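[1] structure of the sequence below:
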Amino acid sequence: MSEQLKLTNQVCFPVYTLAKEVISLYRPILKKLDLTYPQYLVMLVLWEEGDQSVSEIGSKLNLDSGTLTPLLKRLEHKKLIERKREITDERVVKINLTELGENIQEKAECVPGQIMTSLNISVDKLTELKNIIEHILNQINGKNKTNL
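    I've put the predicted structure just below:
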């Protein structure tokens, strides 16, 4: 067998494993908020930027509408968001936070700190990892802006 085909020499495998492990660290923390990790990501976008269209959220999270729509329906069922069609263009669905959705932001403030504690890694190392990942993603997506 060639060295290139050994699992231990693959870049993708530790990246894949890390993603799974980090998301699994979020599960018990987000369970207290009654959110899944993808739902948490949607809420982060809405807390940060306010009302958004489905396509705007999808673009920011790199999710297609087929994945995003059921996720938004579950958030609406939990009464955290409202989905409303634009009056001027019914094809556009706007998402806005409900009062309950706004209120759980305060409870979510502890999530990043708890994740940092669970990871047991310095902020500098984590920032370095984030910058490298963003650089690679920018290269894959053909963007020339980088933080490195």
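[2] only C-alpha atoms from now on, for both contacts and neighbour counts.
    Noted.
[3] what is the subsequent helix or strand relative to whichever strand or helix holds residue 60?
    Residue 60 is part of helix 54-61, with elements assigned from DSSP states H and E. The element immediately downstream of helix 54-61 (helix or strand, assigned by DSSP H and E) is helix 65-77.
[4] and that following helix, what's buried?
    68, 71, 72, 75, 76 (16 or more other C-alpha atoms under 10 Å).
[5] leaving aside the residues next to it on the chain, what's closest to the last one?
    For residue 76, the nearest residue in space outside its immediate sequence neighbours is residue 82; the separation is 5.7 Å by C-alpha to C-alpha, 6 or more residues apart in numbering.
[6] now do the helix or strand harbouring that neighbour: which elements does it pack against?
    Here residue 82, judged by DSSP H and E, is contained in strand 81-85. Under the contact criterion of 3 or more C-alpha pairs under 8 Å, 6 or more residues apart in numbering; DSSP states H and E, strand 81-85 touches helix 65-77, strand 93-97.
[7] quick one: which of those is nearest residue 128?
    Closest to residue 128 of those is helix 65-77 (C-alpha to C-alpha; 29.8 Å).
[8] what angle sits between the closest one and strand 93-97?
    40 degrees (axes from the mean of the first three to the mean of the last three C-alpha atoms, to 10 degrees).
[9] ok, and what's touching helix 65-77?
    38, 39, 54, 55, 58, 81, 82, 83 (C-alpha atoms under 8 Å, 6 or more residues apart in numbering).
[10] before we go on, could you also do this sequence so I can check it against the first one:
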Amino acid sequence: MDLNSEGLLLLTNDGALARRLELPSHQWVRRYRVRVFGLVDEKRLAALAEGSVFDGVRYGAIQAGLDSRRGDNSWLTVSLQEGKNREIRRVMAALNLHVSRLIRVAYGPFQLGTLQKRALEEVPIKTLREQIGGFEAAPRRKAARSVAR
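    Have a look, this model is predicted:
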């Protein structure tokens, strides 16, 4: 996530675990709530599910739906697996939408839920083993979910 984003972060001091969590081969869905400014075209949002190319960059399938609209501001739910750098902001810009707020609410099986801002919650090793095939925790290695703002 970038400086202008908020929401769920997964933190670890285990480099191998961090790499496994970010690999696209896990095909974990990253889900976001996105507030955009501009006129939302629901047909163009739906077309993102087929993948897209903007400014010569190919983006994988993105599931995007309109949740609510108030004037020129709208809230969307956006889900993707690929997660290229600033992907949501770039794709929305290509649709003539300005992202004014971006909140990650889920990363694979890990949910933001009711975790408060700046809070930290350790993910039990059992949960990691269940969610990441072949994962074995090394001594003193930790994983946690956190909220950033």
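[11] what's the TM-score here?
    Here the TM-score for the pair of chains, by TM-score structural alignment, normalised by the length of structure 1, is 0.25; 69 aligned residues with a C-alpha RMSD of 5.5 Å.
[12] on that earlier part again, ok, and the most crowded of the contacts of helix 65-77 of structure 1?
    residue 81 (23 neighbours; other C-alpha atoms under 10 Å).
[13] so that one touches residue 94, yeah?
    No: with contact defined as C-alpha atoms under 8 Å, residue 81 of structure 1 does not count as touching residue 94 (10.0 Å).
[14] okay, the buried residues of helix 65-77 of structure 1 in CSV with distance to residue 112 of structure 1 next?
    As requested, the buried residues of helix 65-77 of structure 1 are exported to CSV (distance: C-alpha to C-alpha, whole Å):
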residue, distance to residue 112 of structure 1
68, 23
71, 22
72, 23
75, 21
76, 24
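[15] helices of structure 1, residue ranges please.
    12-31, 37-49, 54-61, 65-77, 99-108, 111-119, 123-140 (DSSP state H).
[16] check structure 2 too.
    15-22, 42-47, 87-94, 125-131.
[17] and the first one, which residues are buried?
    I take that to be helix 15-22 of structure 2. 17, 21.
[18] over to the third one?
    Along helix 87-94 of structure 2, these residues count as buried under the neighbour rule (16+ other C-alpha under 10 Å): 87, 88, 89, 90, 91, 92.
[19] residues making contact with that helix?
    Here helix 87-94 of structure 2 has contacts from 54, 59, 98, 99, using C-alpha under 8 Å, 6+ apart.
[20] neighbour-wise, which one of the residues you listed leads?
    residue 99 (22 neighbours).
[21] residues touching that residue, list them.
    By C-alpha under 8 Å, 6+ apart, the neighbours of residue 99 of structure 2 are 34, 35, 36, 37, 89, 92, 93.
[22] quick check, nearest of those residues to residue 106 of structure 2?
    Nearest member of the contacts of residue 99 of structure 2 to residue 106 of structure 2, counting by C-alpha to C-alpha, is residue 34, at 12.9 Å.
[23] what's the separation between the closest one and residue 70 of structure 2?
    14 Å (C-alpha to C-alpha, to the nearest Å).
[24] same deal with residue 52 of structure 2?
    Distance from residue 52 of structure 2 to residue 70 of structure 2, by C-alpha to C-alpha: 27 Å.
[25] same check on residue 125 of structure 2?
    In this view, residue 125 of structure 2 and residue 70 of structure 2 are 43 Å apart by C-alpha to C-alpha.
[26] how about CSV for the contacts of residue 99 of structure 2, with distance to residue 148 of structure 2 added?
    Shown next, in CSV, are those (distance: C-alpha to C-alpha, whole Å):
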residue, distance to residue 148 of structure 2
34, 16
35, 17
36, 20
37, 23
89, 18
92, 22
93, 24
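[27] next, the distance between the ends of stretch 33-53 of structure 2.
    End to end - C-alpha to C-alpha - stretch 33-53 of structure 2 spans 22 Å.
[28] before we move on, the earlier item: who's more crowded, residue 34 and residue 70 of structure 2?
    Set residue 34 of structure 2 next to residue 70 and count neighbours by other C-alpha under 10 Å: residue 34 wins out with 25 against 8.
[29] the more buried one and residue 98 touch, don't they?
    No: the pair residue 34 of structure 2 and residue 98 fails to qualify as a contact (C-alpha under 8 Å) at a distance of 10.0 Å.
[30] quick one: the strands in structure 2?
    6-12, 30-37, 52-54, 57-59, 62-70, 73-80, 98-107, 110-111, 120-122, 143-148 (DSSP state E).
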